[in-house]
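[1] next come a sequence and a model predicted from it.
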Amino acid sequence: MKLIHSCLCSCLLLLASFADAQYVTDYKRTADMHFARGNYYSASQYYEKYLNSKQGKNVESRYKPYTVAMKTEKQDKDAITYESVVYRLAESYRLFHDYTGAEKWYAKTISFNAQQYPLAALWYGVSLRANKKYMEAEQQFSDFLSRHSVKDEYRNQAEKELDGVRFIQQQLNAPVSGVSTQIMGVPVNQGGANYAAVWLENEGLVFTSTRPDSLQKHVSGDPYMNTLYLYAHDQVKKLPLTEATATHQGVASFSADGQRMYFTRWQLKNAKNMAEIFMSNRSGDKWSDPRKLSTGVNMEGYSSKQPFLAGDYLFFSSDRPGGAGKYDLWYTTVDKDGNTGDAVNLGLTINTPEDEEAPYYHTASQLLIFATKGRTGMGGFDLFQSRGALASWTEPVNLGYPINSVKDDIYFFSSSTLNPLAKAYISSDRNSVCCLDVFEIKKLLLNLSGKVMDCRNNEPINGATISLVDTQYNKVLFTGKTNAAGVYTFELEQAGPYKVIAEWQGYETRSKPVLFRRLSNRDTIDIETICLEKNKPYPVNQPVILKDIYYDFDKATLRPESFPVLDKLAAVMKEYPAMQIELGAHTDSKGTDDYNHVLSEERAKSCVNYLIQMGIEPSRLISKGFGECCPVAPNEINGKDNPDGRALNRRTEIRIIHY
């Protein structure tokens, strides 16, 4: 069962492996046996022993891949043996996530016959990526794609990995995330794998571990079992839950009142982990004997695992048929007694042909957070989030660095009811050779600060309304006011695609994006100063009719009742010293075209001359006569004179060229 491979932590099987073969001198045969069983740590140790043995060194010494001379049958056999051992050794290291060892040996395999080992470049690239050698990894993925033209899962993975190494570099140079990730210390992370931490209210932290005190006697020969533990008051102790012989159990989820628990039990059967989900009820200080959930959840012949209870619904991961491929996320209803119904797939918005695992649902924010290998990420399992409920989900978004890393990141759980990233736990092998550790996510309180000024005089604006908007969801997160110095501040729990909007009565609304940068010791984001301008009295490049402009009959002489309108226009132009306008006059259809054009020109000039007398510079004024052009109403209706329409057409307009 994927990712629980980390929980098994193959390196812990070394003692048992050596015990099985302490008298065996045929290291290769022993290594092959462990490889077939899925015990990759022990396989790697015995392949190494073989290559360092006299027999192995003799085989290596006769291995001459570039020799053109006639080879003997013995040399051909030695070449096959040497190459197969080196490739199996590289595979063993990769499969228990020791990418340093894997890189070393895959580096040798890429010189082998590419037809014999067609996936060597792909896995070499994966190892390089896990070891943070992104440019070299990109080259290996490109080389693999150039040779592997078949559209299959390996080509799909290489394409995704190629996108991934570019995504990694983008993430490492991305703005600050607003959260920190820190590995938890002893006694939580102590000996073996430690993962899938959940907060049990009024109790402590429940997590799964393969630490040495989980030693059990059983028939499988595996001495280290996954078991549930409780961390409280700086001490770790086993959860008082009945254990089954030769069976791992862990990855728990609890009801809101802490009285019911769902968890996973799994066994290795025919080199494959088979998992089922169980339920237990609290009984005093202990838990009742676990009861396996119905076939609606646990389908015969398939695995169901990693339950998460959210109200009346149980989310889980399963490789049952009817999904998008491999492990998918599913849900089922839960009644008051804890009984479950039929499983429903979460759909193709969430699930991919690859693995989706470890679902977590934050009810307050309607966020589904899960791990997947099926989307572009930083490597291995990445954590993604999607907003929605059961049948309707938004496109999943990568949680990014530092929550995700170039290795596996899985088992998200938040102990915050408001913001899932305020206080959370994840499991990751980013700091480990073989196994998952529990990491704590904490919010970085980011102070957002900026200033609002008046564009005309650079004076601060006191009392402007400031809104912080999440542009991804077009949602206002906070509102506030500027102080006497024009300054505003917000306290953020996390970075995001935000903008700040500034508003003040009588002024144009303006906004600025919030640009996050990687912060070192500073925790304040300074927003570029927002400069507000007064609302423009007229739109730019659109004709505006000046009402109450009157002329003497059949003349261009302004009548006195026109002066207040032009006085107001002059005042506006003085307020906007760069403002330039075109003043245009229109006539009705009475008279000839030439006469009307001349009359309108003279009337427009009369307005311009008045404004000049009011102190407006001539260079800012343009007069234009339109004659009877461009009526706004019909001068005649059905061939009859329309006095009302002609009255509307006799008008004076301004058009703002610029402010």
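    Yes, it's here.

[2] from here on, just use CA atoms for contacts and neighbour counts.
    Noted.

[3] can you pull out the helices in the chain?
    Per DSSP state H, the chain carries helices over the ranges 4-8, 14-20, 27-37, 40-52, 54-61, 73-95, 99-109, 120-130, 134-147, 153-172, 563-575, 593-613, 643-649.

[4] please identify the most buried of those helices.
    helix 120-130 (a mean of 27; mean count of other Cα atoms under 10 Å).

[5] dump the residue contacts of residue 582.
    Residue 582 makes contact with 621, 622, 623, 624, 654, 655, 656, 657 under the criterion Cα atoms under 8 Å, 6 or more residues apart in numbering.

[6] residue 79: which of those residues is nearest?
    Nearest to residue 79 among the contacts of residue 582 is residue 657, at 83.2 Å by Cα to Cα.

[7] how much space between that closest one and residue 400?
    Relative to residue 400, residue 657 is positioned 48 Å away (Cα to Cα, to the nearest Å).

[8] tell me how many other residues surround the residue nearest to residue 500 when sequence neighbours are not counted.
    Take residue 500 and drop its neighbours on the chain: the residue closest to it by Cα to Cα, 6 or more residues apart in numbering is residue 468, 4.8 Å away. Around residue 468 there are 23 other residues, counting by other Cα atoms under 10 Å.

[9] for the chain, what's the longest strand?
    For the chain, the strand that runs over the most residues, judged by DSSP state E, is strand 272-283.

[10] try this one side by side with the last:
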Amino acid sequence: MKKIQSSIILCFVTLLTLQTTVNAQYVLTEADQQYTLYNYNKAIDLYQRAYQKKATLHAAERLAACYENQQNYIEAERWFATASAMPNSNPVNTLYYAQALQSNAKYAEAKLQYSKYSAQNKELTEQQKNIWLRSCDSAIHWMKNPTEITINNEKHLNSAQSDWGATKNDNNVVFASDRNIVGKNKQTAHRPFLKFDGAKTPNRNVYGWTGNGYFRQYSQNGSDSVKIVSIKTGTAYHVGPPSFTTDGKTMYFTLTKIPEDAVYEKVKGAKDKVATVNVQIYSSTNGTEWSSPTPFKYNHAKEFSLGDPFVTADGKRLYFSSDMPGGKGGMDLYVCEKIAGGDWGLPVNLKEINTEGNERSPAVDEAGNFYFSSDGSVGMGGLDIYSATIVAGKIGEPKNLGYPTNSPQDDFAFNKITKDAGYLSSNRTGGLGDDDIYSFTLTTPKKISYIDPVLLNKEIRIENIYYDFDKWNIRPDAALELDKLVQILKENPTIWIVLGSHTDSRGDDAYNQRLSQNRANSAVEYIINRGIDKNRITAKGYGETRLLNRCSNGVKCSIAEHQLNRRTEFTIVKQ
């Protein structure tokens, strides 16, 4: 009887386990469909249910991605931490975890995760690694040394949802908002695309990515209430913020329309065919009312996005962002110039400032200074705002505007209305909703400095210094790099540095500690012999205590892997 009872119980447990697995898989499939359609609100609920039934890496990764896309960085950090620690996790989860930590201003922890990912990814360039680490160090420095600028949340303009892209037209402040839907859902308001279910048109009231309404233009005149801008756009979906010509009679903005010839394709995870609908640029003129929008000459709604239009005061240049083919990264910045007949010339890629990341929200002030946002350069996290001068049509070297113009989250749509005041948008901590509109007022400019010599007058890249096995003499390749540092120290007499030397794991631990100190001393001596005050340099030997990869004691590694750990790294500790 006990055997029979045991068999019945075993059978019941097996069936229950099987049923749970099947149910979890069904919920996961439904979640994947919503994820594919960018319906992140629905996907989050389904992935959480699936994870509760069965804790899978896939569900954890997707939850993290959903929260990251909705800019809920606290939850994104939690789920990327979970995913990166699970068995068979892809190393890229470590990178995403680092980025989430950075967005939450946890810079020291972010550096550890960036270093961990760098050791996991052998194809990663030293340049990219340096950008990540310098970003964390620079953010800490900027927050300790804020610039002379006053930032205020424009509470009379903002809502519990997303409000961004403020500009002026006469006495009206005009911006974009998705405020009409009750509820507060973290989201990405300035994404360049939508994806819809081909079986039916999208919900005309709710945007699945965020759970909020679609974007519309709003305006406020003085102390009047915020009102929707009356314009016959011909779309029930997104309408972006405008950029006006000087006379206020023409505006450029973005629309999201479903083309009549939209191509619907089968996408894995979706029950029905879907079509990707890209944001495009339109213009409208104002007589007695705003005219029906005219599409920009270079729109290709089925192929790529065009967004963030900005027309210069003279109306001769139109800057915008796009992911069109031939770019350098995700979203690149382009400019078109007016040609004979009033038409727009071909788009020109702004190669001087575009990166492998995303560049957004271009703008030019009355003095000819160029502003934009990027997540591909040294910054505090997410999109940071940068400035550059324009001389003879050429854009100079971009400079990060520092803190508090920038924050660990997304900062964009920087727009000077007067010489020293204007608006910017940000989803920084402490806002009323998702993206908020902030006003800024500049006071006495303050020099922005990086915790890296890259912005100290010249672009000088400092590489790590490597040594031969069991040696501490300065190799010719190392001498070249040390000479660069000598030049920086001569040109910037207030800089103090620490040279930290590291060994690989081969040999006795105590011996390696002495060897690393000898190597650090050797590098310092080289620099002092070239005329640098010894009080400005400190030598520090770390031995094998800070390995960059898996090659610890007893682990079999290649010569190249051991070589990576034999290095001297420079840290600027005072400027």
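    Thanks, I have it. Since the structure is predicted, the reported quantities are computational estimates derived from the model, not experimental observations.

[11] now a PyMOL select for only the buried ones of the contacts of residue 582 of the first structure.
    The PyMOL selection below is limited to those of these classed as buried (16 or more other Cα atoms under 10 Å):
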select buried, resi 621+622+623+624+654+655+656+657
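
[12] what's the angle from the longest strand of the first structure to helix 27-37?
    With axes from the mean of the first three to the mean of the last three Cα atoms, to 10 degrees applied, the angle from strand 272-283 of the first structure to helix 27-37 works out at 50 degrees.

[13] and the contacts of strand 272-283 of the first structure?
    By Cα under 8 Å, 6+ apart, the list of residues contacting strand 272-283 of the first structure reads 1, 258-268, 287-293, 297-298, 302-307, 338.

[14] just stretch 90-104 of the second structure next, same as before
    Outside stretch 90-104 of the second structure, the residues that touch it by Cα under 8 Å, 6+ apart are 61, 68, 73-74, 76-77, 80-81, 83-84, 107, 109-114, 116-117, 120-121, 136, 380-382, 408-409.

[15] which one in the second structure is aligned with residue 189 of the first structure?
    Counting by TM-score structural alignment, residue 189 of the first structure lines up with residue 158 in the second structure.

[16] same check, this time on residue 220 of the first structure
    Using TM-score structural alignment, residue 220 of the first structure pairs with residue 202 in the second structure.

[17] which residues in the stretch 251-400 of the first structure form strands?
    When secondary structure is read from DSSP state E, counting those that start in this stretch, the stretch 251-400 of the first structure shows strands at 260-269, 272-283, 286-287, 291-292, 304-310, 313-318, 328-333, 344-345, 356-362, 367-372, 382-389, 392-393, 397-398.

[18] the last one: average distance to aligned residues in the second structure?
    On the superposed models, the aligned residues of the second structure are on average 0.4 Å from strand 397-398 of the first structure, with distances taken as mean Cα distance after the TM-score superposition for the first structure.

[19] for that strand, which helices and strands make contact with it?
    strand 382-389 (3 or more Cα pairs under 8 Å, 6 or more residues apart in numbering; DSSP states H and E).

[20] packing partners of the strand it packs on?
    Secondary-structure packing of strand 382-389 of the first structure (3+ Cα pairs under 8 Å, 6+ apart): strand 367-372, strand 397-398, strand 409-414.

[21] what's residue 106 of the second structure aligned with over in the first structure?
    Aligning on TM-score structural alignment places residue 106 of the second structure opposite residue 133 in the first structure.

[22] count the neighbours of residue 3 of the second structure for me.
    Residue 3 of the second structure - counted by other Cα under 10 Å - has 8 other residues nearby.

[23] mind putting the strands of the stretch 251-400 of the first structure into a markdown table with distance to residue 114 of the first structure?
    Shown next, in a markdown table, are these (distance: least, Cα to Cα, whole Å):
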| stretch | distance to residue 114 of the first structure |
| --- | --- |
| strand 260-269 | 33 |
| strand 272-283 | 29 |
| strand 286-287 | 55 |
| strand 291-292 | 47 |
| strand 304-310 | 38 |
| strand 313-318 | 35 |
| strand 328-333 | 33 |
| strand 344-345 | 40 |
| strand 356-362 | 31 |
| strand 367-372 | 30 |
| strand 382-389 | 30 |
| strand 392-393 | 43 |
| strand 397-398 | 34 |
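
[24] any chance of these in a markdown table, plus mean neighbour count?
    Output for the strands of the stretch 251-400 of the first structure, formatted as a markdown table (neighbours: other Cα atoms under 10 Å):
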| stretch | mean neighbour count |
| --- | --- |
| strand 260-269 | 20 |
| strand 272-283 | 19 |
| strand 286-287 | 16 |
| strand 291-292 | 14 |
| strand 304-310 | 26 |
| strand 313-318 | 25 |
| strand 328-333 | 25 |
| strand 344-345 | 20 |
| strand 356-362 | 26 |
| strand 367-372 | 25 |
| strand 382-389 | 22 |
| strand 392-393 | 16 |
| strand 397-398 | 18 |
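
[25] nearest to residue 35 of the first structure, out of those?
    Shortest distance between residue 35 of the first structure and the strands of the stretch 251-400 of the first structure, using Cα to Cα, is found for strand 272-283: 12.9 Å.

[26] next, the angle strand 260-269 makes with the closest one.
    Using the same axes, to 10 degrees: strand 272-283 of the first structure against strand 260-269 is 150 degrees.

[27] okay, the aligned partner of residue 58 of the second structure in the first structure and residue 118 of the first structure: tell me how far apart.
    In the first structure, residue 58 of the second structure lines up with residue 84, judged by TM-score structural alignment. Computed as Cα to Cα, the residue 84 of the first structure to residue 118 of the first structure distance reads 13 Å.

[28] name all residues that make contact with the residue in the first structure that residue 143 of the second structure lines up against.
    Using TM-score structural alignment, the partner of residue 143 of the second structure in the first structure is residue 172. For residue 172 of the first structure, the contact set (Cα under 8 Å, 6+ apart) comprises residue 401.

[29] go with 10 Å
    Residue 172 of the first structure makes contact with 378, 400, 401, 402, 405, 518 under the criterion Cα atoms under 10 Å, 6 or more residues apart in numbering.

[30] and in the second structure, which of these remain?
    Mapped onto the second structure and checked by both residues aligned by TM-score structural alignment, their matches' Cα atoms under 10 Å, the contacts of residue 172 of the first structure keep the contacts 378, 400, 401, 402, 405.
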